[in-house]
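what's the 3D shape of this:
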Amino acid sequence: MSEILVTLYPWIKVIHILAVISWMAGLLYLPRLFVNHVEKGEKTPQIIPVFIEMEQKLLRIIMNPAMIVAWIAGLLLVSVPGVVDWGAGWPYSKLVGILGMTWFHHWLGRRRKELAAGENLRSGRDFRIMNEVPTLFMVIIVISVIARPF
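Got it, this is the predicted structure:
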């Protein structure tokens, strides 16, 4: 099995990077949709169904599959012998970032359901602030993998 993974390593990495880019795009865009849903929906209620559909499609068609593919490809990459130095600190800081992104993904999913049900308790400002969360996790991950400071 490890021989196959070594041979396919560059292609698995390509798939992983493409999936992460797609996932990040969704993590950055969905909170902005929530901002518009809340703020424009108050002024123009007839537009709310459009936001509900956009949010649902973004999550189900792009974000969920991208997250799953990123996780699977990432697990395949770290299972290649010699790729990760488990004695270093960077794999664990990267894992913190990945788990944070995954938590945020699920947090957004819960907020989408609340908005769709008309049960939202958050303001557009709240969603603007939360829109910075995936950037924080992205910075942790990129520094961990590229600079490997520990």
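
Every contact and neighbour count from this point should use C-alpha atoms.
Noted.

Could you look up the SS state of Glu119?
Secondary structure, DSSP: H, G, I helix; E, B strand; the rest coil: Glu119 is coil.

Before we compare anything, build this one as well:
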Amino acid sequence: MTIPWLAGLYPWTKALHLIAVIAWMAGMFYLPRLFVYHSTVPAGGEASEMFKVMERRLLRAIMNPAMGAAWLLGITLVLTPGVVDWSAGWWHGKMAGFLGMSAFHGHLAAARKGFERDERPRSERYWRMANEVPTLLLVLIVVMVIVKPF
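Here you go, the predicted model:
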């Protein structure tokens, strides 16, 4: 199903979608790095409390709205005539990457709540490795959308 009148808005929709994705990705790169640093300071201390504020503000003020906008504008793009060739396979890979990014966002949001309660079930090393997940998913998504290998 497509909505014909969206075709006239395509350049604006695409630009706003890209802006939302960039803002979301900035947070996806930074929040796990904050968790790395947060993992190294004593729970309940001054530094820990500062990290809690930074993490909460990053997630609520930047990441959540940006992800919502990316989803909304992405759905709008899918509904725009001529944007997706449903017979091509690239969009499956793109959607898998996007859903993976959304799931990782949920994981980060849950972890932030744990840090808020001074719970630290994951190590600094875990967060260092997790910090690479958004990069890998971003590479998958960009290659699928730009190169369209299949």
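
gap between the biggest helix by length in structure 1 and the chain center?
Determined from DSSP state H, the single longest helix within structure 1 is helix 2-43. Centroid separation between helix 2-43 of structure 1 and its chain, computed with Cα atoms, centre = their mean, to the nearest Å, is 5 Å.

now swap in stretch 124-134 of structure 2 and tell me
On Cα atoms, centre = their mean, the centre of stretch 124-134 of structure 2 falls 14 Å from that of its chain.

and it, which stretch of structure 1?
The alignment of stretch 124-134 of structure 2 onto structure 1 (TM-score structural alignment) spans residues 124-134.

ok, and what's touching stretch 138-146 of structure 2?
90-91, 93-95, 97-98, 149 (Cα atoms under 8 Å, 6 or more residues apart in numbering).

Any buried residues in that stretch, and which?
138, 140-141, 144 (16 or more other Cα atoms under 10 Å).

Go through these and say which is closest to Ala7 of structure 2.
Met144 (21.8 Å; Cα to Cα).

if I look at that closest one, how far off is Leu138 of structure 2?
Per Cα to Cα, to the nearest Å, Met144 of structure 2 is found 10 Å from Leu138 of structure 2.

Show me what the longest helix of structure 1 is packed up against.
helix 48-57, helix 64-78, helix 90-116, helix 124-130, helix 133-142 (3 or more Cα pairs under 8 Å, 6 or more residues apart in numbering; DSSP states H and E).

what's the spacing between the longest one and its chain's center?
Meaning helix 90-116 of structure 1. The mean C-alpha position of helix 90-116 of structure 1 is separated from the chain mean by 6 Å, Cα atoms, centre = their mean.
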